[in-house]
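Novice: all I have is the shape, not the residue letters:
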């Protein structure tokens, strides 16, 4: 790394206010207490991966550009989807280092860091730590990057972290919602062509749209976010995405509609944008997950008399 980049990969010190902590759900709080009890107990027999990860984080802190890439690759060779490894990264200050790497100018290091963050943010305690360290604001800035891979990974990480109210508020106040809506703007050719016929560049664009949809699905639990999506022109884009042949994308889009259909403005839009027929078509697709979310979306929109009449024809 350059001298500037070395300075960036330092430990951040961020104080979390009591009011922010109160926003967490009781379910997350109980799981965090259980994790703390287990891993702070000196009698706990920790596996070798725990100590290996701590060594790798030391290399991340002190390494140059090449050493950083190697250390990030080595991290991914460990079972970082397991709780003990996720908490090992947190305990030794690895989260701060990974987030600071996102502020450097090296795209390879950023991608490597995001690939780790995307996996470990599945742990409730880790994602709260990411939010408290200012990680969400940093992730939002990555949407300005020309790299499609960076944008896709950043949005998928936000989708994991935004599982609690405080995180959703941070993303909204950071201006992340309109930027995520922009990621849904995909050419119709990409939406209609099967995956095997897409070029590498088109597949990247599809991955970006999928990441954006996943993030908005998590964020759309908040009423203010639903309004932000509407104001950013998200309804028209959702209507276009409903015509896609890509099932994974359809499931995420249906999840957003499922969340937003509780609002009257969205129920009217479902009718005005011609989404009714798409909802009915997808309800008969041979994919259980898609059918479930489609059914929930129709259920949420049940207050619209026009929609119900349309579906019953």
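Specialist: Okay, I see it. Only a predicted model underlies this, so the values are computations on that prediction, with no experimental measurement involved.
Novice: from here on, contacts and neighbour counts on C-alpha atoms
Specialist: OK.
Novice: can you pull the contacts of the residue nearest the centre of the chain?
Specialist: For the chain, the residue sitting closest to the mean C-alpha position, by Cα atoms, centre = their mean, is residue 159 at 2.1 Å. With contact set as Cα atoms under 8 Å, 6 or more residues apart in numbering, residue 159 has these partners: 211, 214, 215, 216, 217, 218, 219.
Novice: ditto for residue 175
Specialist: Contacts for residue 175 (Cα under 8 Å, 6+ apart) come out as residue 140.
Novice: quick check: it vs residue 146, distance?
Specialist: Residue 175 sits 18 Å away from residue 146, going by Cα to Cα, to the nearest Å.
Novice: likewise for residue 58?
Specialist: Per Cα to Cα, residue 58 is found 30 Å from residue 146.
Novice: the two: which has the busier surroundings?
Specialist: Set side by side, residue 58 and residue 146 show more neighbours around residue 58, with 15 against 9, by other Cα atoms under 10 Å.
Novice: second structure follows, compare the two:
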């Protein structure tokens, strides 16, 4: 590894990163330091292999930190200027994408003006490069400052344009990037004007579950930050039926993302009435027997929100959603507790649901949560217990006068 022969170095590095069992060795052998050093080599072949090695290894947090520690982020950002060598560009953008998973690295990329350079690569690039560029932007725009930079550099239009593509990996990355950008109301106005939300919605029909889930996650911030979200959603002909039908998916990530989207859709009363007509209640109830905490959390939120219409509270009881929800309170995840307590509070407005909850031992589980430091959880738990208590007192009064 101390050799100065660039051709030999390039060949060896190229061989190493293709072999998975060496990835651990790369980290332990202090080889990251050498990979970083050779990013500044005058051999593009060697630069490419070193960037590729970082791309493959930087899924790992320790590697991402080592790349930063050894000063590897600046040369990576600098290499974005080598736009003629597409293989090198693909390796470099891949390395930046994976390194950007760590927030500290994103801060450095911001300093080195990498975001602006990435935006300039959103057009006229091979798909291999685009997948990585958009992946990197998706990670970088978790930070507010970078969401503004993308807009100011004219990145919104090319990003939205990429929603019409067919490459699965590219679609997963671009939906994530558009969704992250939509957190900014100014960006959301542009996305809406460019018909981006409609394009996201149409990706729910994509045959790949990863694309469906990524599109549904992206739809959530779009609804949250749109001017008139209810009207926007209604304007998509068949859109509400489409999203409700995705609750029949077998894929847990699709189900969680669709539940999150339904929670947002249901904030509008008119749209909640429409999804109720499309059978959202029995479909949500059918999912209740799950051990997946991510799904539990978003499902409980969706149930809570859907209770706000008509006789949906009663319908959730009739379709057997209540008892499984009580079991969610035994999860170790606090966010599951919070969402579930809110759902149970809403459901407890119906006497029959109170009886089911009581029979399933909900009071003991909720009592411990009344003392929670999380105010939302505390209030929901107390409210649910109060409703059960009120019903018990009314029953006794009726019985004994």
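Specialist: Nice, thanks for sending it over. Just so it is clear, the model here is predicted, and its values are computed rather than measured.
Novice: could you export the contacts of residue 159 of the first structure as CSV, including secondary structure, distance to residue 164 of the first structure and neighbour count?
Specialist: Shown next, in CSV, are those (DSSP: H, G, I helix; E, B strand; the rest coil; distance: Cα to Cα, whole Å; neighbours: other Cα atoms under 10 Å):
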residue, secondary structure, distance to residue 164 of the first structure, neighbour count
211, helix, 18, 27
214, helix, 15, 26
215, helix, 13, 29
216, helix, 13, 32
217, helix, 13, 23
218, helix, 9, 21
219, helix, 9, 29
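Novice: between those, which is closest to residue 166 of the first structure?
Specialist: Residue 166 of the first structure lies nearest to residue 219 out of the contacts of residue 159 of the first structure, by Cα to Cα, at 10.7 Å.
Novice: alignment lookup: that closest one to the second structure.
Specialist: Here residue 219 of the first structure is matched to residue 181 in the second structure, going by TM-score structural alignment.
Novice: which residue sits closest to its match, ignoring its sequence neighbours?
Specialist: Counting by Cα to Cα, 6 or more residues apart in numbering, the nearest residue to residue 181 of the second structure once its immediate chain neighbours are dropped is residue 147, at 5.5 Å.
Novice: just give me the neighbour total for the one you found.
Specialist: 26.
Novice: quick check: it vs residue 167 of the second structure, distance?
Specialist: For residue 147 of the second structure, the distance to residue 167 of the second structure - Cα to Cα - is 24 Å.
Novice: ok, residue 327 of the second structure next?
Specialist: Separation of residue 327 of the second structure from residue 167 of the second structure (Cα to Cα): 41 Å.
Novice: the helix or strand harbouring residue 149 of the first structure aligns to what range in the second structure?
Specialist: Using DSSP states H and E, residue 149 of the first structure sits in helix 148-161. Residue correspondence for helix 148-161 of the first structure in the second structure, counting by TM-score structural alignment: residues 127-140.
Novice: how far apart are the matching stretch and its match in the first structure?
Specialist: Averaged over the aligned pairs, stretch 127-140 of the second structure sits 1.0 Å from the first structure after superposition, using mean Cα distance after the TM-score superposition for the first structure.
Novice: list the buried ones in that stretch?
Specialist: Residues of stretch 127-140 of the second structure classed as buried: 128-140 (neighbour count, 16 or more other Cα atoms under 10 Å).
Novice: next: stretch 86-100 of the second structure.
Specialist: Residues of stretch 86-100 of the second structure classed as buried: 87-100 (neighbour count, 16+ other Cα under 10 Å).
Novice: same check on stretch 256-263 of the first structure?
Specialist: Residues of stretch 256-263 of the first structure classed as buried by neighbour count (16+ other Cα under 10 Å): 256, 257, 258, 259, 260, 261, 262.
Novice: with stretch 302-313 of the first structure instead?
Specialist: Neighbour count says stretch 302-313 of the first structure has 304, 307 buried, by 16+ other Cα under 10 Å.
Novice: name the residues that touch it?
Specialist: Identification of contacts with stretch 302-313 of the first structure by Cα under 8 Å, 6+ apart yields 267, 268, 270, 271, 276, 277, 280, 301.
Novice: residue in the second structure paired with the fourth one?
Specialist: The equivalent of residue 271 of the first structure in the second structure is residue 234 (alignment by TM-score structural alignment).
Novice: same thing with the last one?
Specialist: Taking TM-score structural alignment, residue 301 of the first structure has residue 265 as its aligned residue in the second structure.
Novice: so what's its match closest to, chain neighbours aside?
Specialist: residue 271 (6.5 Å).
Novice: what about the one you found, which helix or strand?
Specialist: Going by DSSP H and E, residue 271 of the second structure is part of helix 269-277.
Novice: distance between the following helix or strand past that helix and the chain's centre?
Specialist: As assigned by DSSP H and E, the chain's next helix or strand after helix 269-277 of the second structure is helix 280-286. Averaging C-alpha positions (Cα atoms, centre = their mean, to the nearest Å) puts helix 280-286 of the second structure 23 Å from its chain's average.
Novice: packing partners for helix 280-286 of the second structure?
Specialist: Judged by 3 or more Cα pairs under 8 Å, 6 or more residues apart in numbering; DSSP states H and E, helix 280-286 of the second structure is in contact with helix 293-306, helix 312-318.
Novice: may I see those arranged in CSV, with distance to residue 75 of the second structure and mean neighbour count as well?
Specialist: Below are those laid out as CSV (distance: least, Cα to Cα, whole Å; neighbours: other Cα atoms under 10 Å):
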stretch, distance to residue 75 of the second structure, mean neighbour count
helix 293-306, 38, 25
helix 312-318, 57, 20
